Structures are given as structure tokens and as C-alpha cells.
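coordinates only, no sequence provided:
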């Protein structure tokens, strides 16, 4: 049997660094690495080949990012069933605590589709002057068509009360007949929290972060949470709002540092899809999906 066939068979049966050492020794004896002088001079010496081939000792610090040491908080929405049990005071003292907890467990998954408003008139000074541009209306039509094409049973369409979000939602609703349209002031655009790292082109004052941050956090707590135990079927809810709100929601829902919200970019009319499981697990299915739009319709203003 030839040397190459022998090595191939040995590697297939045994594997590991021991086989490589044996093969390298045999190769050296047969001159596969060349004469000694050339081995010393070449960077592809038998020693460097073996060093590259052998797996190094595993070290978490070398091969992974630094761990924060923070575990997933399953009670992030304060709806973990075990924490909702009354403290020793039951209306029905005969009820088994385990049965009560089982009955209080959510059973449905909530799907929350966050839509960024379409392009609007940037020259407007007041909110009512910041209406959708012609391109913005086209974008909203495309988003509405995309949501309809998904074929999902939408439960509600909630939107920010600002003009650009209201107009976007109204256009989208044409493609979703029968879906209730609801306006909410909590979803208005704002400065949720001072971003890290900071940016030079946008610097709200401290009072704006203080006021907007509390409102946007309130919106998060109202809309992003696991299903109520009484909900028996999965739900699909659409929220039309703003880039800052959506990015903050994503960070909070995934338990990422909320200060990182400005590191993400979202196109106008894009779809961000979050799922909240009955267990409290959260998954980000899409972030700023706008692949359904032609390239010449894409904007981020």
C-alpha cells in the first residue's frame, strides 16, 4: 500500500493529532518534507505544519466574547406564573397550588410586527406638516401589500398618533380589511435613552431623555409581553411607529443593553417581527425587513 493511501486510511479510522505525528514522521523519513537545510529555511516546516494542524487547548477567553454573567430573566414582563400566585391567601383553599399555577400559564404566542412609518416631509416644522411624501405613500402601499401577502390573521393595528405614522397605518389598513385601527400617544417618536457610544449629530438635552424615556418605556411595557393566560390562540399584532421606538423595543425585548439602540438602522416602511413565547422567551424573526421593496424605493429618512 502506498504512503498516501496508508495515511488516508489511518486518518479515516483513528483521526486526531497522534495520527498526524506518525504521518509526519513517516513523511520526513521518506523525504516528503525535503532535506534538513530546506526544512530549517522554510516556514512550511514539519513543525509549523504540525502546529497548524493540531487543535489548540480550548480557552473561553481566547475564542469567545467576554460573558456578561447575566442570565435570561424569565420574569422580565412580570408575568411569570409562579410569581403571580397569591401569598398564602386563596379564595379556594382546597385548590392545589400546582393546579393553580398550571391554569395561570400562558398558552399562546404573541407575534408583534413593528412597522416604521414611511418617508415624510422633512422640511415641516410642526407635526401636521410632516406628512408622507409621494414616495412615502408608495412605500406604505408596498408594506400593506407585503403584510397582506403573509396571509396572517391580524388582531389589531396600533399606530403612533403622529401624522407620518397615522398616514402610514391608514394606507396599510386598506390591505387588511376588518382589522381594528387604534391610535396611541405612547408610541410617538422621541429620545428613549442616551445612546452609547454617543453621536455628534443628535444631542437631545437631559430633560428630553427623562420625559421621552419614561413614555417609551411605558409603551414597551404595555405592548411587549407574553400572552394573557386566557388567550388560547396565537395572535398577530401590528404596531406602526418610529425608528427610535422600534430599536429601543428590540433591545429591551432581547434583554440587550438598551443604550445600544442607535447602533441599528431601519428603512422606512420596514417590518421588524418579534415573537414572545408563553414561557417568556423572546425571538427576533426579522429586523427592518424591506426586501419586498424595489431598490429605488428604499429610504431611511
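Received, thanks. For clarity, every value in this text was computed on a predicted model and none was experimentally measured.

rest of the way, CA atoms for contacts and neighbours
OK.

helix/strand/coil for residue 115?
For residue 115, the assignment made with DSSP: H, G, I helix; E, B strand; the rest coil gives strand.

for residue 94, see how far away it is.
Note on residue 115: its distance to residue 94, by CA to CA, to the nearest Å, is 48 Å.

can you map out the helices along the stretch 151-300 of the chain?
Under the criterion DSSP state H, counting those that start in this stretch, helices of the stretch 151-300 of the chain are mapped to 163-173, 206-223, 243-253.

of all these, which lies closest to residue 89?
helix 206-223 (27.5 Å; CA to CA).

and the closest one, what's buried?
By neighbour count with 16 or more other CA atoms under 10 Å, helix 206-223 contains the buried residues 208-209, 212-217, 219-221.

what about residue 37, how many neighbours?
Residue 37: 8 surrounding residues under other CA atoms under 10 Å.

could you say which helix or strand holds it?
For residue 37, the host element (DSSP states H and E) is helix 36-41.

which other residues reach the helix or strand following that helix?
On the C-terminal side of helix 36-41, the closest following helix or strand by DSSP H and E is helix 46-53. Around helix 46-53, the neighbours that count as contacts under CA atoms under 8 Å, 6 or more residues apart in numbering are 17, 20-21, 24, 28, 33, 39.

and here's the other structure:
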């Protein structure tokens, strides 16, 4: 592969606008009027100048996801304002006290900064009756009830002060929540339609055994994205202590949330697999940084109790 070809591929990988690369070691340059290299002389390509080569991304480059804003170190990306709670984004920088100047700006920034860490525990519902034709008939199986008991015991054993349990309004999630909550007395339960199961976004690569209608992605995707935006974000500036919250919902919802929170391509959600009753632990720091502590943990269950239906 020629060096210029490698540069073109690198430009594609960055999927940005025109990308500037150092041309040191490019090799012998074509003589003036010699026609040049077809790969670097395509329409729209800028000429080399002052030891630098400017290459536009090839037409085949996929566009970067809309929620990616700027490049970070190591060739990756991190949008520090992914939850729209970055302090600089919350204040009107044009509004400035002429007397106090920068001190006023620093005070306003400090007022908007998060101080606490949020711990998000995403629980997949337990095994349920797959033969049910409507939601109210899709109740937990006996094994599913045992799984929920084990999950509840595991959460209780962590010794954390959980603030609330938010759960999908679907029957299997509600029943799982009711069993778990017996092990966490006093923790408030909140039901929401936003966390109901659905098709978040068309997966890449596609699968042959599961192909919802395009309208389902359009409708479910907007709702599940709304759930992400509503519940997954850094702590409010008024929150003084770290919080621990439980969300009982569904595999598709959890996998999509994990991809979005880590700023991975959300189309890859179906590449992950989650067991029934599993625990996924996300940590959101005051800075907006997000870490995945565990994904689909069922190590607390005996092997004969583990299912993935």
C-alpha cells in the first residue's frame, strides 16, 4: 500500500472535514506538469505546500455520529457536553460584570458545576412467559421469580443507600421490580413508559432473525433516546452527595443506553448480550466522564439459574 493510500485511509477513519497530515517521508514528488498521482489529484484535493499535504476524506467515508463534536487523544472522540450540562454551556458568557470580570465568570461556572457522582444500576428483567400474546400475560416464570430474588439479594448485599428504583411499565419489569424492592425496603419505586422494550436503532451488522418494521425504529428509537436523555446525565449542581439509582428495564434499552453513555456507535448495541436479572453498572462523574463498572453481571447466580430469554 502506498503511503498516500495509507493517508487517504487514515483520513477516512477520522471521518472529519479536510484533514491535515505531515508529508514528511512521502517520497519523490511528481515533476511540475507531469500529471501527478491520480489518488491525490482528485477533484477537490488541495495541492501540497510547505511540506504539508492536505487530503479531503474519500467519498466513501461514513459521517461521524451527530452527537460526536470534537476529536480527543488517541484517535477517539469525547463530547464533554454530551448531556448538555457542561458548565460553560449553561451560562451566558456575554453577560459579564464589568467590575468583577473573570471573578464573576468563575463564580457562575462554579455554581453550575456538578459536585456528586451518579451510580446507575441497569437491571434486566427476569425470565418471563414467552407464550403470552399480550403484555399482561408475559408474567415471570418460577425461575424468573427466583432470578429476581437473587438480584435483589445481590443489590442489598452491596450496602449502598439506593435513592430510587425506576422501572419500565411492562409487566415483566414491574414484577421484577416488586421482588427486588422487597430486599430494599423504603426505596421509592417509579414506573415509566419511556423504559419499555423496543427497537432503538437499526443494528450494524444487521441480523436475519429479527427485523422490525422501519416505523418501529422510528417510533421506539425516539422514545428510548428520550429515556437516555431524561435519566442518563451527570448530577445536578444542587446534588451534594453521590447517588445510587436502579433502573429495571429491558435488554435492548440497556444496551442502547450503554453505547450512548460511552459514546460508542449506538448501532452496535446488538453486539452485546445480557442475561435475565443481570446488573450493569454505569458511573457518571461530576466532570461528565462515564465509566462502565460491570456489564450484564450474573456472577451471583448459580449456573443453573442463568438464562438469556
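Great, that's in hand. Nothing here was measured: the structure is a model prediction, and the numbers come from that model.

ok, back up a step: and the contacts of helix 46-53 of structure 1, which is closest to residue 127 of structure 1?
For the contacts of helix 46-53 of structure 1, the nearest to residue 127 of structure 1 is residue 17 (68.3 Å; CA to CA).

number of residues surrounding that closest one?
Residues near residue 17 of structure 1, counting by other CA under 10 Å: 15.

quick check: the gap between it and residue 149 of structure 1.
Taking CA to CA, one finds residue 17 of structure 1 at 54 Å from residue 149 of structure 1.

go on, residue 85 of structure 1?
Note on residue 85 of structure 1: its distance to residue 149 of structure 1, by CA to CA, is 42 Å.

and the alignment partner in structure 2 of residue 147 of structure 1, how many neighbours?
Matched by TM-score structural alignment, residue 147 of structure 1 corresponds to residue 155 in structure 2. Look at residue 155 of structure 2: counted by other CA under 10 Å, it has 18 neighbours.

quickly find the element holding residue 155 of structure 2.
Assigned by DSSP H and E, residue 155 of structure 2 falls in helix 142-157.

give me the mean distance between that helix and structure 1.
With the two structures superposed, helix 142-157 of structure 2 lies on average 0.2 Å from its match in structure 1, counting by mean CA distance after the TM-score superposition for structure 1.

on the three-state scheme, residue 12 of structure 1 is what?
helix.

that one maps to what in structure 2?
In structure 2, no residue is paired with residue 12 of structure 1 according to TM-score structural alignment.

same question, residue 240 of structure 1
Residue 240 of structure 1 maps onto residue 248 in structure 2, by TM-score structural alignment.

and residue 244 of structure 2, how far from residue 81 of structure 2?
On the measure of CA to CA, residue 244 of structure 2 and residue 81 of structure 2 end up 22 Å apart.

what does residue 256 of structure 1 correspond to in structure 2?
So residue 256 of structure 1 corresponds to residue 264, using TM-score structural alignment.

cool, residue 268 of structure 1 as well?
Aligned partner of residue 268 of structure 1 by TM-score structural alignment: residue 276.

quickly note the distance from that match to residue 144 of structure 2.
Computed as CA to CA, the residue 276 of structure 2 to residue 144 of structure 2 distance reads 8 Å.

repeat for residue 135 of structure 2
16 Å.

more neighbours: these two, which one.
Comparing residue 135 of structure 2 with residue 144 by other CA under 10 Å, the one with more neighbours is residue 144, at 24 against 12.

OK, contacts around the counterpart of the more buried one in structure 1?
Residue 144 of structure 2 maps onto residue 136 in structure 1 when the alignment is built from TM-score structural alignment. Residues in contact with residue 136 of structure 1 (CA under 8 Å, 6+ apart) are 118-120, 268.

so what touches stretch 217-234 of structure 2?
Contacts for stretch 217-234 of structure 2 (CA under 8 Å, 6+ apart): 83, 85, 114, 117-118, 194-196, 198-202, 253, 257, 260-261, 284-288.

if we go to 7 Å?
For stretch 217-234 of structure 2, the surrounding residues in contact (CA atoms under 7 Å, 6 or more residues apart in numbering) are 83, 118, 194-195, 198-202, 253, 257, 284-286, 288.

what does stretch 76-83 of structure 1 give?
74, 101, 104-105, 225.

run through the helices of the stretch 1-150 of structure 2 in chain order.
3-14, 87-90, 102-112, 142-157.

got TSV for those, with distance to residue 168 of structure 2 too?
As requested, those are exported to TSV (distance: least, CA to CA, whole Å):
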stretch	distance to residue 168 of structure 2
helix 3-14	38
helix 87-90	31
helix 102-112	31
helix 142-157	15
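
return the most buried member of those helices.
helix 142-157 (a mean of 20; mean count of other CA atoms under 10 Å).

and the direction of it versus that of helix 171-181, what angle?
40 degrees (axes from the mean of the first three to the mean of the last three CA atoms, to 10 degrees).

chain center to helix 142-157 of structure 2: distance?
On the basis of CA atoms, centre = their mean, to the nearest Å, helix 142-157 of structure 2 sits 26 Å off its chain's mean C-alpha point.

go on, stretch 229-244 of structure 1?
Relative to the mean C-alpha coordinate of its chain, stretch 229-244 of structure 1 is positioned 16 Å out (CA atoms, centre = their mean).

equivalent analysis for stretch 227-238 of structure 2, please.
So, by CA atoms, centre = their mean, the centroid of stretch 227-238 of structure 2 is 13 Å from its chain's centroid.

so it corresponds to what in structure 1?
Using TM-score structural alignment, stretch 227-238 of structure 2 pairs with 219-230 in structure 1.
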